[in-house]
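Q: Sequence and predicted structure are below.
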Amino acid sequence: MQVPIIASARRGVRALLMLMLCTSAVGHAAAPAPTNQITLDPMARHYQLGHGLAFGDSGFRLGGYGVVGIGELDRGDAAPAPPARWQSAIEALSGFLWWQGESAWRFFSEVAVENVLTARPGEVTTARDLKPLLERFYVDYAWRDAINFRLGKFLTPIGRWNLIHAAPLVWTSSRPLITENTFPGNATGAMAYGALDSPWGDVEYSLWASPGAELLRPHDRATFKEAYGAHLTLSPHPAVRLGLSFADFELADQQDQRRKLYGVDAQWLYRRFEVSGEFAFRVNRVDLERSDERGGYLQLVVPLSERWYGITRYERFDQTGVDRDLNLYVLGLTWRYRAALAIKGEWSGARPNNVGAAQGWRASVAVLF
């Protein structure tokens, strides 16, 4: 039975109030230590939260991020059988290893595991088949600002959210629906990218192609079989970013069905306020009623105090083969202690929820290390 939206919202508000009380105490306890404090850890000289651990002067650094979450979610009309129950989980652990020397060459890699440990009422489980996911593995050659080259596995340059990637750097625990399954989040191939000056402000571009199968393909995710695309970002003002995306691709598990995707994204910053959004339209070349897919989101971030932010997001999503568009509403609070640590709480509700979108309340702690 689906949780009524009003009752779920009340629980979400209570959870957000508890989050405010807890993080206020954490903020007091986590005040930075005096700069003249002597540390007994010799590695402290080489490490700063969010910047990774340097291996001497070798050019290598080790970093990553972790996410621990708790929530009470249901899947709406698409999965009405089990009632919503709270659950807590180590949602993600991700490790970065990168190298940058004095030459034009750079290397970056990311390996992640998901849902390592999950706790529900009366039970604690571990992932039975815990397989590391290779998220990124590429080599860059920085020839000049105007043109750089990348070879390997990288984040698909579509929109804004997919490129930010790391949970500590985004404002909410949930990810907008249009960025989840409308296109694969990774591509294996080559990319040329750079930054140019223009009469309309700074211009950043990327041209990419994925000619074959994904490197170490995960079996539970959609991946490209063949794809190419482009992304363009204009900055007519220091506070404004406008993006355009295009991709033509074929999926590995749905071969001979070409798709084209057109997208726009935008961000506006004013002091500590932020308005951002994305819209994508995917054209499917298949003989199916309502085969195309479209959707987008608009998100507002409002500073409430030095470290507290209020977030609201509206999403509209028209999934392939579904009769009615989904409207999703998100209301949340985020507490940021520096850029590398975020504690988030949110409530979300969808009407009609005919695509199985997670709704209810959730909270998470995300750390970039």
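A: Cool, got the structure.
Q: can we go C-alpha only for contacts and neighbour counts from here?
A: Will do.
Q: I figured L288 hits G321, correct?
A: Yes. Shown here, L288 and G321 form a contact pair, counting by Cα atoms under 8 Å, at 7.4 Å.
Q: Looking at these two, which one has more neighbours?
A: Per other Cα atoms under 10 Å, whichever of L288 and G321 has more neighbours is G321, with 13 against 10.
Q: For the spatially closest residue to that one that is not a sequence neighbour, give me its contacts.
A: Spatially, and ignoring its direct neighbours in sequence, G321 is nearest to R290 (5.3 Å; Cα to Cα, 6 or more residues apart in numbering). Contacts for R290 (Cα atoms under 8 Å, 6 or more residues apart in numbering) come out as 320-323.
Q: Got another one to weigh against that:
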Amino acid sequence: MYLRFFSLYFVALTSSIYADSYEFGHGFNLYDQLTVGGYVSTEFESNTRSDTFTIDDVAVMAYGNIGSNFSYLGELEAIGFYHKNVTDGDEGGSQKFHIERLYGDIWISDTFNLRFGKQITPIGYWNLEPINVLRDTTSNPLYSKLLFPKFLTGMDINGYLPESSSTHYHLFGQTTHDMDDEYINIPNTHFYGVALEHELSFETSLGGSIGEFITLSSNERTRFVQGNMKYDNGSLLITTEAIASRTEYQTSQTDYTLSGYLQSVYHISNEHAVVGRYEYYDDHHLDYTDHIGVLGYSYRPIYPVSIKGEYQWHSQENENRTLFSFSVLF
């Protein structure tokens, strides 16, 4: 554990020595084809049961361009690196690093490109920002965690539709195990989907996706339909996403899940923002429904540093909680 912290300290120290090759938030530019960086995020949670401090994410990234039409990205992450229950003194964590992303991009034209390897599932908005420092709240909507695989190990064909510079498409699929089955929310060997995103204007866009996956452990098939919309005028950002899924269980029973959120972010200034979010989650199979309200504040003194706080109200009252986080992108 201490060795890894020393490694992070070494990176920070050498960044001051090799200032010409380092840009805060963008990593070390070691070669024309290689830039190395990373991020760290910490979190404090207080709920009705306990208070917990967590070093939630520690990650190392490498990316670069090789030639004019090929780029790559690799990311290793340890999640739950260290936690301490302030209430009872219990502490622990896992310093094991997992493959979060490892992919290559072949750039061919505006209408046809190929990404292969382990990558973010190209659905909606929230799932495309996995790094805490880039998001406006500490917490993630349930929509983004429980209803489709967050990553896929396979291929994504993407680009703009022919004769259109405003509609972007993705055709993606996976037929093999994840590169790291321990580090994916829904392990599977069958995941296919189509996603579209259309820019209505400079400020507004909307999109949607359809797909299906079969869980690895229980062999249950889920089909889903998803939609999203965004408005951004620079000071006000409004996003909404919703999904309806239908699962065929091993018991021959078929049930549905509905989930979505509406979030508004108002930027008081470049550094300060207030956030409000409403979430809905209804799992008919488990007979579990929750309405969630989130009110938060975000302070970003400089782009690679984020300090956030929020309070969550749940219709399941014992799940109310307060969250604070501090995150840095190196």
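A: Received it, and whenever you're ready, just let me know what you need. As the structure is a prediction and not an experimental result, all values here were calculated from the model.
Q: Let's have the contacts of R290 of the first structure in a markdown table, adding distance to A15 of the first structure and secondary structure.
A: Shown next, in a markdown table, are those (distance: Cα to Cα, whole Å; DSSP: H, G, I helix; E, B strand; the rest coil):
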| residue | distance to A15 of the first structure | secondary structure |
| --- | --- | --- |
| T320 | 34 | coil |
| G321 | 35 | coil |
| V322 | 33 | coil |
| D323 | 34 | coil |
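Q: Drop anything exposed from the residues you listed.
A: The neighbour count (16 or more other Cα atoms under 10 Å) marks T320 as buried among these.
Q: Take the contacts of R290 of the first structure and lay them out in TSV including distance to V124 of the first structure.
A: Formatted as TSV, the contacts of R290 of the first structure follow (distance: Cα to Cα, whole Å):
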residue	distance to V124 of the first structure
T320	36
G321	37
V322	35
D323	38
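Q: re earlier: distance of the residue nearest to G321 of the first structure relative to V322 of the first structure?
A: 7 Å (Cα to Cα, to the nearest Å).
Q: one step back: residues that sit against both of L288 and G321 of the first structure, list them.
A: Shared contacts of L288 of the first structure and G321 (Cα under 8 Å, 6+ apart): none.
Q: center of the first structure - which residue?
A: Residue closest to the mean C-alpha point of the first structure, counted by Cα atoms, centre = their mean, is H165 at 3.8 Å.
Q: Now which residue in the second structure aligns to that residue?
A: Correspondence of H165 of the first structure to the second structure, assessed by TM-score structural alignment: P130.
Q: Just to check, L300 of the first structure is in contact with L269?
A: No. Assessed by Cα under 8 Å, L300 of the first structure is found out of contact with L269, at 10.3 Å.
Q: Those two: who's more crowded?
A: Counted by other Cα under 10 Å, L300 of the first structure and L269 do not tie: L300 has more neighbours, with 17 against 14.
Q: Assign the residue nearest to G321 of the first structure to helix, strand or coil.
A: Three-state call for R290 of the first structure (DSSP: H, G, I helix; E, B strand; the rest coil): coil.
Q: Distance check, it against Q254 of the first structure.
A: 17 Å.
Q: likewise P184 of the first structure?
A: Relative to Q254 of the first structure, P184 of the first structure is positioned 13 Å away (Cα to Cα).
Q: which residues sit in contact with I268 of the second structure?
A: Counting by Cα under 8 Å, 6+ apart, I268 of the second structure makes contact with 235, 274.
Q: What lines up with it in the first structure?
A: Checking TM-score structural alignment: I268 of the second structure goes with L304.
Q: Same question for I238 of the second structure.
A: For I238 of the second structure, the residue aligned by TM-score structural alignment is V275.
Q: Over to E77 of the second structure?
A: Under the alignment (TM-score structural alignment), E77 of the second structure pairs with A112 of the first structure.
Q: helix, strand or coil for that match?
A: strand.
Q: State the distance from the nearest residue to it once chain neighbours are set aside to G64 of the first structure.
A: Distance criterion Cα to Cα, 6+ apart; nearest residue to A112 of the first structure, sequence neighbours excluded, is S94 at 4.1 Å. Distance of S94 of the first structure to G64 of the first structure, given as Cα to Cα: 5 Å.
Q: Show me where the first structure has its helices.
A: According to DSSP state H, the first structure carries its helices in the segments 5-29, 161-164.
Q: Which positions in the last one come out as buried?
A: It stands for helix 161-164 of the first structure. Buried-residue list, helix 161-164 of the first structure, by 16+ other Cα under 10 Å: 161-162.
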